[in-house]
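**Q** Sequence first, predicted model second:
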Amino acid sequence: MSIKPSGEGLSALKWVKSSYSTNDGPECIEVAHTPGTVLVRDSKRPEGARLAVGPDAWNGFVAHAAA
């Protein structure tokens, strides 16, 4: 599910840039955790759409990516 930024609280999110992202490369993502949701966005387009997934789905993705 992709969501546009809106509503209170989204501006106060603490975004963390992936350690695999580079400053000059196209693969730059940031992640923010909220209760029950993990948000992912393109660091080059912070006001753009965000992907929202549940913690279990995120943990599964991270485990798969690390394998």
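**A** That came in fine, so what should we check first?
**Q** drop to CA atoms for contacts and neighbour counts, all remaining ones
**A** Fine.
**Q** Would you mind measuring from the residue nearest the centre of the chain to Cys28?
**A** By CA atoms, centre = their mean, the mean C-alpha position of the chain lies nearest to Val40, the distance being 1.6 Å. Between Val40 and Cys28 the computed distance is 10 Å (CA to CA, to the nearest Å).
**Q** also this one, for the comparison:
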Amino acid sequence: MTAPTLIWQKSTFSQEQGDCVELAATAAGAVLIRESDEPGVVLSTTPSALARFLQAIKHGAAAT
């Protein structure tokens, strides 16, 4: 049996030349995050943890 192919989505803030953040969702419900220049390095998180992280960034909490 082969592993399912992940569909990576590039951030709308990414540029064509690189520096891209890409996300993919797994069948098990995890969210995978990678940087396009290092596609072999993948972080895994949950949708709720990612949402909390993004909210912290929007509110400036992640900068401290």
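**A** Noted; the coordinates are in hand. None of the values given here were measured: they were computed from a predicted structure.
**Q** The residue nearest to the centre of the first structure pairs with which position in the second structure?
**A** Matched to the second structure by TM-score structural alignment, Val40 of the first structure sits across from Ile33.
**Q** can you give me the strands in the first structure?
**A** In chain order, the first structure shows strands spanning 2-3, 16-17, 29-34, 37-42, 50-53, with DSSP state E as the criterion.
**Q** Need the ones you listed in a markdown table (columns: distance to Ala65 of the first structure).
**A** Listed next are these as a markdown table, based on distance: least, CA to CA, whole Å:
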| stretch | distance to Ala65 of the first structure |
| --- | --- |
| strand 2-3 | 20 |
| strand 16-17 | 16 |
| strand 29-34 | 14 |
| strand 37-42 | 15 |
| strand 50-53 | 16 |
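**Q** Tell me who's in contact with the aligned residue in the first structure for Pro47 of the second structure.
**A** Mapped onto the first structure by TM-score structural alignment, Pro47 of the second structure lines up with Pro55. Neighbouring residues of Pro55 of the first structure by CA atoms under 8 Å, 6 or more residues apart in numbering: 36-38.
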